[in-house]
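>>> No letters, just coordinates:
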């Protein structure tokens, strides 16, 4: 029979070290989860529901499985499968800072969450910090979606709301112009920053890759136009629709490496 003896002082130090490691791990996991937070979802009841083991469910499962074969280097997938009335259309749009592996990871999270929040719904949409996933029994390629939209904003306000509103709109409008002047549609996304006295304003705009530049500009101009009404002097805010989105903050919020 063997035994070991550890002085109380050393044991206390070891226990404190273990607690510190556990706290660090908890914070690390929490931080990683926050990088792709669930934002919002919308289940469409108009299209009805599908039954378990039905042709519609089979087509949906086929599409999701097939999407995992993609490398997600473009951060965008639009596909459909099946014959009417069981055709399924699906779209994945990842954030401009989340292509490749991050995009595939977000697809996994989004499909699971959409099934959980919209069980058996033929149509639905879910937004995460890193991607948007949409399914429908109706084709929506190159069609603008402004029915699915939601708002997020900070509860804190800046000291000079009027000036801040003007500067924020100017930055987002400039980013929209740059994004819609690109020579190709590989990356319909733009980021930038603007110095505001002692602080900086950071902004981002993005729209779906299947939309035409003119449609994209119209989509972004429309939601940016809502700034004074919905975000009057707020330190941060974002609008996400089924076609385009923007975000601004007074701190850096994007991944620098995709």
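Okay, I see it. Treat the numbers as computed from the prediction; the structure is a model and nothing was measured.
>>> make it CA atoms for all contacts and neighbour counts henceforth
Fine.
>>> Now do the same contact list for residue 101.
Counting by C-alpha atoms under 8 Å, 6 or more residues apart in numbering, residue 101 makes contact with 71-72.
>>> got it, and residue 188?
Taking C-alpha under 8 Å, 6+ apart as the criterion, residue 188 is in contact with 179-180, 182, 206-209.
>>> again, only this time at 10 Å
95-96, 176, 178-182, 205-211, 213, 216, 244 (C-alpha atoms under 10 Å, 6 or more residues apart in numbering).
>>> this is the comparison structure:
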């Protein structure tokens, strides 16, 4: 009984720690798209090819962060694509792709022949028609931060310049991804990233990004952050750092205090495996659990702290401006 009393604080600490570093937190669905115009029959050859396609995409996603496949013969050919966010680790890419390959069938449960599902870390898509190298820039979802910037004219000018530079970099790179930041006000930055699917040619990637940038005045004008997501490209901007890399790729200035997801995981492992004296453990447990309650309280508010981690796991801090032919799921 005495030994149980001694280890109880440790167990409490580890329970809180597991919640704080829960890896499933980034696996919230941003949107799912199910084309209701065409359906397949359960047990059909198309369904068999679809299952093989999803298995292939989930297996190959983490190799390069991008994979396409076509399985079967017409009229039962299934075309599939998976794209991981350009700054996620192989492990997170694999986890996201595996989850997406399962959830897309659940989300589109009416045997849809064309569907897509998007998470913060990846996008997975399949269809009965060949869509590779074809631009689809129609926004499936647009999101905005509820807070307004203090200097919208300056902000919009700086954001426009940053997105143009990032778009140019992404279009000319093999990764079709670019992230960076620029000055906004004293000690404040605009952070942004853009990405295209890697099957697009450079000019098609550039055109896709230009198309979705034009939607910013509709969804996010004067807002502290926003996202525009289409099947072929997407963008995001914030006044706080949300990059999963230890530092954003150029163009960038000195990045304010940021902690990458990998650093968090490393920290959690160190804390778990290093022996901590009982008194120190209880103090750390108290701090961690205070952070837990503080973080949950923040999620219930609509305001966004500039120092907050930029994960779409906090979708309840965002409002959906619109969804075209899709549904958002949280």
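Yep, that arrived. This one's a predicted model, so the numbers in the text were calculated from it and none came from an experiment.
>>> got the residue ranges for the strands in the stretch 201-330 of the second structure?
Applying DSSP state E, counting those that start in this stretch to the stretch 201-330 of the second structure gives strands spanning 226-229, 233-238, 318-322.
>>> of all those strands, which lies closest to residue 81 of the second structure?
strand 233-238 (13.0 Å; C-alpha to C-alpha).
>>> Give me the range in the first structure that the closest one lines up against.
Mapped onto the first structure using TM-score structural alignment, strand 233-238 of the second structure covers residues 244-249.
>>> just how off-centre is the matching stretch within its chain?
10 Å (C-alpha atoms, centre = their mean, to the nearest Å).
>>> mean shift of that stretch relative to the second structure?
Here the mean offset of stretch 244-249 of the first structure against the second structure after fitting is 0.7 Å, by mean C-alpha distance after the TM-score superposition for the first structure.
>>> circling back: can I get the strands of the stretch 201-330 of the second structure in a markdown table including distance to residue 104 of the second structure and mean neighbour count?
Formatted as a markdown table, the strands of the stretch 201-330 of the second structure follow (distance: least, C-alpha to C-alpha, whole Å; neighbours: other C-alpha atoms under 10 Å):
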| stretch | distance to residue 104 of the second structure | mean neighbour count |
| --- | --- | --- |
| strand 226-229 | 17 | 25 |
| strand 233-238 | 19 | 25 |
| strand 318-322 | 21 | 16 |
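>>> out of the ones you listed, nearest to residue 111 of the second structure?
Here strand 226-229 is closest among the strands of the stretch 201-330 of the second structure (C-alpha to C-alpha), at 24.1 Å.
>>> Counting by contacts, list what the closest one packs against.
strand 141-145, strand 188-196, helix 202-213, helix 216-219, strand 233-238, strand 318-322 (3 or more C-alpha pairs under 10 Å, 6 or more residues apart in numbering; DSSP states H and E).
>>> who touches that strand?
By C-alpha under 10 Å, 6+ apart, the residues outside strand 226-229 of the second structure that reach it are 30-31, 118, 137-146, 192-195, 209, 212-216, 219-220, 234-238, 318-323.
>>> Rebuild the strands of the stretch 201-330 of the second structure as TSV, extending it with distance to residue 175 of the second structure.
Formatted as TSV, these follow (distance: least, C-alpha to C-alpha, whole Å):
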stretch	distance to residue 175 of the second structure
strand 226-229	18
strand 233-238	12
strand 318-322	28
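>>> Looking at those, which is nearest to residue 12 of the second structure?
Closest to residue 12 of the second structure of these is strand 318-322 (C-alpha to C-alpha; 32.0 Å).
>>> What range does the closest one cover in the first structure?
So strand 318-322 of the second structure sits over no part of the first structure, by TM-score structural alignment.
>>> Can you check which of the helices and strands packed on strand 226-229 of the second structure gets nearest to residue 61 of the second structure?
strand 188-196 (15.5 Å).
>>> Are any of the contacts of strand 226-229 of the second structure buried, and if so which?
By neighbour count, with 16 or more other C-alpha atoms under 10 Å, the contacts of strand 226-229 of the second structure hold 30-31, 118, 137-146, 192-195, 209, 212-213, 215-216, 219-220, 234-238, 318, 322-323 as buried.
>>> and the gap between residue 263 of the second structure and residue 13 of the second structure?
Taking C-alpha to C-alpha, to the nearest Å as the measure, residue 263 of the second structure falls 20 Å from residue 13 of the second structure.
>>> out of the two, which sits in the more crowded spot?
residue 13 (21 against 14; other C-alpha atoms under 10 Å).
>>> doesn't the more buried one fall inside a strand?
No: assessed with DSSP: H, G, I helix; E, B strand; the rest coil, residue 13 of the second structure is helix; it does not lie in a strand.
>>> Might you report the residue contacts of the closest residue to it other than its chain neighbours?
Once flanking residues are discounted, residue 13 of the second structure sits nearest to residue 285: 4.5 Å by C-alpha to C-alpha, 6 or more residues apart in numbering. Applying C-alpha under 10 Å, 6+ apart to residue 285 of the second structure gives the contacts 9-17, 279, 291.
>>> Which pair of the residues you listed spans the longest distance?
Once C-alpha to C-alpha is applied, the contacts of residue 285 of the second structure give 279 and 291 as the farthest pair, at 18.8 Å.
>>> Leaving out sequence neighbours, find the closest residue to the equivalent of residue 80 of the first structure over in the second structure.
Matched across to the second structure, residue 80 of the first structure falls on residue 70, judged by TM-score structural alignment. Distance criterion C-alpha to C-alpha, 6+ apart; nearest residue to residue 70 of the second structure, sequence neighbours excluded, is residue 79 at 4.4 Å.
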